[in-house]
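Asks: Provided below are the primary sequence and the corresponding predicted coordinates.
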Amino acid sequence: MSKEAFIQHINEGYSSKGDSILLGAAILNGEAVGETQVKVPLKTLNRHGLIAGATGTGKTKTIQVLSEQLSSFGIPVLMMDIKGDFSGIAKPGEEKSFITERHSKINIPYTTSSFPVELMTLSAQNGVRLRATVAEFGPVLFSRILDLNETQAGVVAVIFKYCEDNNMPLLDLKDIKKVLNYITEEGKDEISESYGKISTATTGTILRKIIELEQQGGDFFFGEKSFDIEDLMRIDENGKGYVNIIRLTDIQDKPKLFSTFMLSLLAEIYQKMPEKGDAEQPELVLFIDEAHLIFNEASKVLLDQIETIVKLIRSKGIGVYFITQNPTDVPKGVLAQLGLKIQHALRAFTANDRQAIKQTADNYPTSEYYQTDEILTSLGIGEAFVTALNEKGIPTPLAATMLRAPMSRMDVLTEDEISEINSDSKLVKKYKEATDSESAFEILTEKVEKIQEEQAEIEEEKAEEKEEKKSSTRQNPIIKFLTSAAFISGIFRVLMMLFKRKR
């Protein structure tokens, strides 16, 4: 096929009447063809996506390019930054010779720009603190996070119902731990009378699961002030959408907390966002870096929940994009929901690697211009296979693409720059202070203390009654002598003598 036919093939396949994100130019026979434009309609960005590739192939810069253009269209972004190398989007980039050369090849002018950023955290790092209450999860979601069986989940449901019936808010993990202790000790009779008997073995298992979550940082995440998802939807004074970066560099060894946050966020967005139908652009786009951290540690029930939410959340105008090294890291049920796929180079060092590359190639449309499995190992840094959905929802042709460079800094912020962003942030001030409202812990602590006081009073009264009883039977020395056997015997002898004399 001729170069002209290739240009027509790509431009027709990626044509768009509405606004779209321009990713770069297509590659043919190892060279970028500047007359082509590989772009993705904003209208289809709520159909989710995958950005995959080996370490060092340019995935982070691809996410940066996508985020910049989304922000430019006034679409907010939520980025989960595991490696901590995404924050440079807050500062303008610097044009260098290799960037100038790249952009001349793809025929796209290069400009520098910065974008509005909020730095967020699930832990003790500086930034906007993200929290949620236990009650906001509800018994079903909370049980799934803890990977409980049906019986244990039933007990969690009882706990939530008991707290609701008795106006005891469940805000943090110490609340639910206190309830578990109460229903197996002081309150077991109260619970069994109204809700049925609960096994101490079951409550013990639930408590251990909660402690495991707590040790992974759950005590930082659960509590008040609860984060309002509306704060993810902000636009700055220049009409740019905020890029909300969740700094997760200290959470790689805490996959349960990561999964917990992800599921709670998706569930809350789905519950609170109104239906958008077939909108012209998404309301929010989420990028989940190192996505395998969610899926590797998730139970089947949790995976099913994530898959269900990913399927449904599209209608709310939310796009979810998974970033990982290999597409096989993402479950097939989730992978099948993804409209945009950007595949960077893969490495073939072993037989298993070569097999994985063949499987990956099979996930992409066939092309008369590419031997997909061979090119996957030869793509350069900042080059990737792209296939998306056009405005009619039809998959676009497979295009090996030379991607444009980010307009913002391709490096991390300094500590001083991070401090500057946080000091100017209204959200940092809004969520800075943790509050500890009266909740189940305080209410039950007071209730247990009252029960213990009442029991102490009862024990004291019993002791006094026992002492009084003893005192009533205790005699003074005179009475004791007069009632003694010796005295009575002596009186008896005297009476007998008097009786004899009288006779």
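Replies: That came through, no problem. Numbers count the residues shown, from 1 in each chain.
Asks: rest of the way, CA atoms for contacts and neighbours
Replies: Fine.
Asks: now what about stretch 302-322, what contacts it?
Replies: 45-51, 144-145, 147, 263, 266-267, 269-270, 273-279, 281-291, 295, 333-334, 337 (C-alpha atoms under 8 Å, 6 or more residues apart in numbering).
Asks: Which of those residues fall in helices?
Replies: 144-145, 263, 266-267, 269-270, 295, 333-334 (DSSP state H).
Asks: what sits up against stretch 65-77?
Replies: Contacts of stretch 65-77 (C-alpha under 8 Å, 6+ apart): 21, 23, 89, 115, 232-235, 239-244, 281-287, 404-408.
Asks: One more: stretch 209-229?
Replies: The contact list for stretch 209-229 (C-alpha under 8 Å, 6+ apart) reads 122-124, 129-134, 146, 171-173, 177, 254, 256-257, 268-269, 431, 433-436.
Asks: put this beside the first:
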Amino acid sequence: MSDSPGLLLGGTDQGPFLMTARMANRHGLIAGATGTGKTITLQNLAESFSRIGVPVFLADVKGDLSGLAAEGKSHPRIDARIKKLAVENFQFRATPTVFWDLMGKKGHNLRTTVSDMGPLLFTSLLDLNDTQGGILYACFKIADDNGMLLLDFKDLRAMLTWMADNARELKAEYGNISSSSIGAIQRKLLVLEEQGAEDFFNEPAVELDDLIKKDFSGNGLVNILDVSKLIHQSPKLYACFLIWLLAELFENLPEVGDADKPEFVLFFDEAHLIFDSAPDALIDKVEQVVRLIRSKGVGVFFISQSPMDIPEDILGQLGMKVQHALRAFTPKDKKI
């Protein structure tokens, strides 16, 4: 018999619907048309995970998740629902919450350094060709060889400019350094910089331990990242952050096997906004993570209006679906 705790999803007159916490690291999808309760399900799961000691990360697209930090209030409909589901020992209470913001306006600054991001992720994110990618790798190698840290965007762009000015002296050891290739890299970096990358690539850098924490009572910390403007105004920067976060989780968390509950759970609301304009590097990284990160105790949940919003290679890896009412107005919709 499993000792894995059960998480209440909802219920009917026949009884409650529970999700075993052990199943959470098999990932999931919460789907349904607008107004059918997807956000409530998300909040309910986030609170439930927190109460069994599992830290949570939420990407807040609509700005409506901050209420998790406040204690709820009684209402006749809520009271009736609690009675119908026969929830024992129910009480309203706040969830331990930390707010983050890549821009530092609605929460703590969430930052990393250029060196931590590394040339591989930058090459994928910027969609560099082999020649440009090779030059970026040389840039990081030169910095390492000379004991220099690439902390922010100014450091990276200054290093690339110095490489162009000293290409002849560097050629023997690091290969041909084309000024036109460096110019192409600089232009792509400029796009990221215009979207606010200088706020993300800076110090002090956030560690995974800052996100995967519990409070003094053993409740998992709920991390809420405000992306209400970021996802629309700075989509490349948002993709940059997600690639970094997923890479950090995949590379640094230890193997835990098939645990009774996950170590960390991520929720991505309005997931179609991620995948509609996502670079191939992000989709590849998400697919890699959902395929392989289960053994590290990480669960990933996507929330969207239709399962068709999620790429098929990723959708096929999701082990659980919570489906609210779907509206089938077209022949394509009816196939869901």
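Replies: Structure's in. What do you need? Predicted model, so just to flag it, every value in this text is computed and none were measured.
Asks: now what about the TM-score between them?
Replies: For this chain pair, the superposition-based TM-score is 0.94 by TM-score structural alignment, normalised by the length of structure 2; 334 aligned residues with a C-alpha RMSD of 1.7 Å.
Asks: which of the ones in helices among the contacts of stretch 302-322 of structure 1 has the most neighbours?
Replies: residue 145 (24 neighbours; other C-alpha atoms under 10 Å).
Asks: Let me see the contact set for that residue.
Replies: By C-alpha under 8 Å, 6+ apart, the residues touching residue 145 of structure 1 are 256, 259-260, 302.
Asks: What ranges does the stretch 51-200 of structure 2 have for its strands?
Replies: Under the criterion DSSP state E, counting those that start in this stretch, strands of the stretch 51-200 of structure 2 are mapped to 56-60, 97-101, 108-109.
Asks: What residues in structure 1 pair up with the first one?
Replies: Taken onto structure 1 by TM-score structural alignment, strand 56-60 of structure 2 occupies residues 77-81 there.
Asks: In helices, which of the contacts of stretch 209-229 of structure 1 fall?
Replies: Judged by DSSP H, the subset of the contacts of stretch 209-229 of structure 1 located in helices is 134, 146, 173, 177, 256-257, 268-269, 431.
Asks: in stretch 96-114 of structure 2, what's buried?
Replies: Within stretch 96-114 of structure 2, the residues that qualify as buried are 96-103, 109-114, counting by 16 or more other C-alpha atoms under 10 Å.
Asks: circling back to that earlier point, so can I have CSV of the strands of the stretch 51-200 of structure 2 showing distance to residue 144 of structure 2?
Replies: Below are the strands of the stretch 51-200 of structure 2 laid out as CSV (distance: least, C-alpha to C-alpha, whole Å):
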stretch, distance to residue 144 of structure 2
strand 56-60, 33
strand 97-101, 30
strand 108-109, 27
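Asks: which one in structure 1 is aligned with residue 156 of structure 2?
Replies: Aligned partner of residue 156 of structure 2 by TM-score structural alignment: residue 176.
Asks: Next, count neighbours for its match.
Replies: For residue 176 of structure 1, the count of nearby residues is 25 (other C-alpha under 10 Å).
Asks: Residue 120 of structure 2 too?
Replies: Count around residue 120 of structure 2 with other C-alpha under 10 Å applied: 12.
Asks: How about residue 24 of structure 2?
Replies: Residues lying near residue 24 of structure 2 (other C-alpha under 10 Å) number 26.
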